[in-house]
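In: Turn this into a structure:
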Amino acid sequence: MTGPRRPVRIGVQLQPQHAIYEAIRERAAELDDLGVDILFNWDHFYPLNGDPSGMHFESWTMLAALAEQTRRVELGALVNCNSYRNANLQADMARTIDQISAHGTGRGRFVFGTGSGWFERDYDEYGYEFGTVGQRLDALAHSLPVIEDRWTKLNPPPTRKIPILIGGAGEKKTLRIVAAHADIWHSYSDLPTLERKLAILGEHGRAVGRDVSRIEISAGVLDSIAHRSFQDADELHAMGTTLFTIGLSGPDYDLAVVHDWLAWRDHKNAR
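Out: Predicted coordinates for the structure are as follows:
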């Protein structure tokens, strides 16, 4: 899949777990100053690893605060859970954060990262119907046109076309939703998997009548490539991946690895 040449971008997911909020706020400010391209959290209600009863914070309210405190970095959830909020409400919340993040420039920085949901404890503890994978994906497919339509009706409207990032790699439903709606597709794929998924994404694009080469390819940086040579990242980049996101957990959020990834980004973009 070939498309427009994009610069390499680096994202950092500050996982909102096992940390006091002051630590999250301070690291977000540091990442903004360092030149990270996108700052993510995630949309869960409990830690995903470590102590399951450890400290944890809610995604959207945090994103609004980070939008106010930062100046240049884009921000969003990796990813929002479609099941937890009415589609029209999601659109309004996204527009509001987009407007908050536009202070000083008039151009918002919010990225609408979304997915169908998967963490059953969230559903059980907060009273949502878990259903099946297929039902949750169908709900996401139904919600996205509603969200996009609501953005056209809000006053004031978003400051820009809010980019839609969709996370997930299911070949029958998820990638079809990506082909129809996403500006960014995020997965945790190794090279052979990515090659296969891109071919399937292309098939879905032809089926829905959309040029999927315009979708930015995003990869989560697993430990296997985060703390060693950049050979794997180089290979993913050669396959078309341009957004690489490092996940950091509390309590301390060690940013040392981020410096290495930013240097790699700058080297790639200088070529």
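In: For the rest of this, base every contact and every neighbour count on C-alpha atoms.
Out: Will do.
In: Could you give the number of residues near residue 177?
Out: 24 (other CA atoms under 10 Å).
In: so it makes contact with residue 141?
Out: Yes. Using CA atoms under 8 Å, residue 177 is in contact with residue 141, at 6.2 Å.
In: ok but residue 135 is inside a strand, no?
Out: No. Going by DSSP: H, G, I helix; E, B strand; the rest coil, the assignment for residue 135 is helix, not a strand.
In: for it, what are its contacts?
Out: The contact partners of residue 135, by CA atoms under 8 Å, 6 or more residues apart in numbering, come to none.
In: at 10 Å instead, please
Out: Applying CA atoms under 10 Å, 6 or more residues apart in numbering to residue 135 gives the contacts 116, 141.
In: Tell me how far it lies from residue 174.
Out: From residue 135 across to residue 174, the span is 12 Å (CA to CA, to the nearest Å).
In: which residues do the two both contact?
Out: Common neighbours of residue 135 and residue 174 (CA under 10 Å, 6+ apart) are 116, 141.
In: I have a second one here; can you model it like the first so I can compare?
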Amino acid sequence: MTASPAAQARPVRIGVQVAPQHAPYEVIRDTAAALEDAGVDILFNWDHFFPLSGDPNGLHFESWTMLAALAEQTSRVELGALVNCNSYRNANLQADMARTIDHISAKGGTGRFIFGTGSGWFERDYDEYGFEFGTAGSRLNALARDLPLIEDRWGKLNPPPTRDIPVLIGGGGEKKTLKIVATHADIWHSFADVPTLEHKLGVLEGWCGEIGRDFAAIEVSNELRNRTVETADELLALGTTLFTLGISGPNYDLAVVHDWLAWRDEKNAAAA
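Out: Got it, this is the predicted structure:
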């Protein structure tokens, strides 16, 4: 499989996931500012209640309230969670929060919020905060149920969102997740390696054909952490245009971010 003409026409973008763990908020805030100044395209955090690496009881902050603060702090970069957990909040509330951050980020223009979402997986979050964990299947069923409610609520809010809020969905399950992606997502994110990605894209294209969705309308996103430039080039050749890079506290390493920004600029210049 090679990239579609629509994918080839998209610029390469770099999103940085600033893990909200093991660092004071002031450090996270300053890191976000430095990343915007450096020219990253998207700032992400994640929607968990505890660290995912290092000390499991270390410093950690909540996703949505942080995104609202980052929306006010920044002026150019897009932002969102990689990804929101659908289980933790009522669907209509999620829609309203997303719309509100969209307006906070607009600064008199068009909003910059990306609604990244998924079905959830980290059992400790559920157990300690009192949410029913269920099964992987039940959580995916809930996501499929709730996304139409979220989209419907966006059409009812006053004021409405400043734009059609892009929906990013993470995950690679072929029977449920990729069908949900085909139905609702503007961006599909995965951690798939090159052979797996090629296979999954074929499955996603099949689902798009079945439901009547333009496969080329979905932007493909993948993770750069621990990838080589050669692998990134192969992912790009398959149609990946959004590349994410996770960094974690207590000391957020921006040197690797600058390296990948240079790679992005080189690719975009060559395509111009």
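In: where does the TM-score land?
Out: Here the TM-score for the pair of chains, by TM-score structural alignment, normalised by the length of structure 1, is 0.97; 266 aligned residues with a CA RMSD of 0.7 Å.
In: Not counting its neighbours along the chain, what's nearest the residue nearest the centre of structure 1?
Out: Central residue of structure 1 (CA atoms, centre = their mean): residue 78, 3.5 Å from the mean position. With sequence-adjacent residues excluded and distances taken as CA to CA, 6 or more residues apart in numbering, residue 78 of structure 1 is closest to residue 42, at 4.9 Å.
In: Hmm, that neighbour is touching residue 112, no?
Out: No. Counting by CA atoms under 10 Å, residue 42 of structure 1 sits too far from residue 112 to count as a contact (11.7 Å).
In: ok so, going back, give the aligned equivalent of the residue nearest to the centre of structure 1 in structure 2.
Out: Under the alignment (TM-score structural alignment), residue 78 of structure 1 pairs with residue 82 in structure 2.
In: ranges for the helices of the stretch 51-200 of structure 1?
Out: When secondary structure is read from DSSP state H, counting those that start in this stretch, the stretch 51-200 of structure 1 shows helices at 59-69, 87-101, 120-126, 133-151, 174-181, 191-208.
In: Can you lay out the ones you listed as TSV showing distance to residue 20 of structure 1?
Out: Formatted as TSV, the helices of the stretch 51-200 of structure 1 follow (distance: least, CA to CA, whole Å):
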stretch	distance to residue 20 of structure 1
helix 59-69	12
helix 87-101	22
helix 120-126	21
helix 133-151	32
helix 174-181	34
helix 191-208	36
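In: Pick the most buried one from these.
Out: helix 174-181 (a mean of 24; mean count of other CA atoms under 10 Å).
In: From residue 137 of structure 1, how far out is residue 166 of structure 1?
Out: Counting by CA to CA, the gap from residue 166 of structure 1 to residue 137 of structure 1 is 11 Å.
In: no, scratch that, I was asking about residue 198 of structure 1
Out: 19 Å.
In: what is the orientation angle of the lengthiest strand in structure 2 with helix 194-211?
Out: Longest strand of structure 2, by residue count under DSSP state E: strand 240-248. Strand 240-248 of structure 2 runs at 120 degrees relative to helix 194-211, counting by axes from the mean of the first three to the mean of the last three CA atoms, to 10 degrees.
In: Tell me the mean distance between strand 240-248 of structure 2 and structure 1 once they are aligned.
Out: In the superposition against structure 1, strand 240-248 of structure 2 averages 0.4 Å from its aligned positions (mean CA distance after the TM-score superposition for structure 1).
In: Buried residues of whichever helix or strand comes after that strand, list them for me.
Out: Sequence-wise, the next helix or strand downstream of strand 240-248 of structure 2 (DSSP states H and E) is helix 255-271. Across helix 255-271 of structure 2, burial judged by 16 or more other CA atoms under 10 Å covers 257, 260-261, 263-264.
In: Give the other helices and strands that helix 255-271 of structure 2 contacts.
Out: Here helix 255-271 of structure 2 touches helix 5-9, strand 13-19, helix 25-38, helix 229-237, strand 240-248, going by 3 or more CA pairs under 10 Å, 6 or more residues apart in numbering; DSSP states H and E.
In: Can you lay out the ones you listed as CSV showing mean neighbour count and distance to residue 126 of structure 2?
Out: Conversion of these to CSV gives the following (neighbours: other CA atoms under 10 Å; distance: least, CA to CA, whole Å):
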stretch, mean neighbour count, distance to residue 126 of structure 2
helix 5-9, 15, 37
strand 13-19, 24, 19
helix 25-38, 16, 24
helix 229-237, 17, 34
strand 240-248, 22, 23
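In: Any chance of TSV for these, columns distance to residue 95 of structure 2?
Out: Formatted as TSV, these follow (distance: least, CA to CA, whole Å):
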stretch	distance to residue 95 of structure 2
helix 5-9	28
strand 13-19	22
helix 25-38	24
helix 229-237	32
strand 240-248	24
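In: Out of these, which gets nearest to residue 124 of structure 2?
Out: Proximity to residue 124 of structure 2, assessed across these by CA to CA, is greatest for strand 13-19 (17.1 Å).
In: quick one: that closest one to structure 1 mean distance?
Out: Mean deviation for strand 13-19 of structure 2: 0.2 Å (mean CA distance after the TM-score superposition for structure 1).
In: other SSEs contacting that strand?
Out: For strand 13-19 of structure 2, the elements it packs on are helix 25-38, strand 42-45, strand 78-81, strand 219-223, strand 240-248, helix 255-271, judged by 3+ CA pairs under 10 Å, 6+ apart.
In: a markdown table please, covering those and showing distance to residue 213 of structure 2.
Out: Converted to a markdown table, those look like this (distance: least, CA to CA, whole Å):
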| stretch | distance to residue 213 of structure 2 |
| --- | --- |
| helix 25-38 | 34 |
| strand 42-45 | 26 |
| strand 78-81 | 24 |
| strand 219-223 | 13 |
| strand 240-248 | 18 |
| helix 255-271 | 27 |
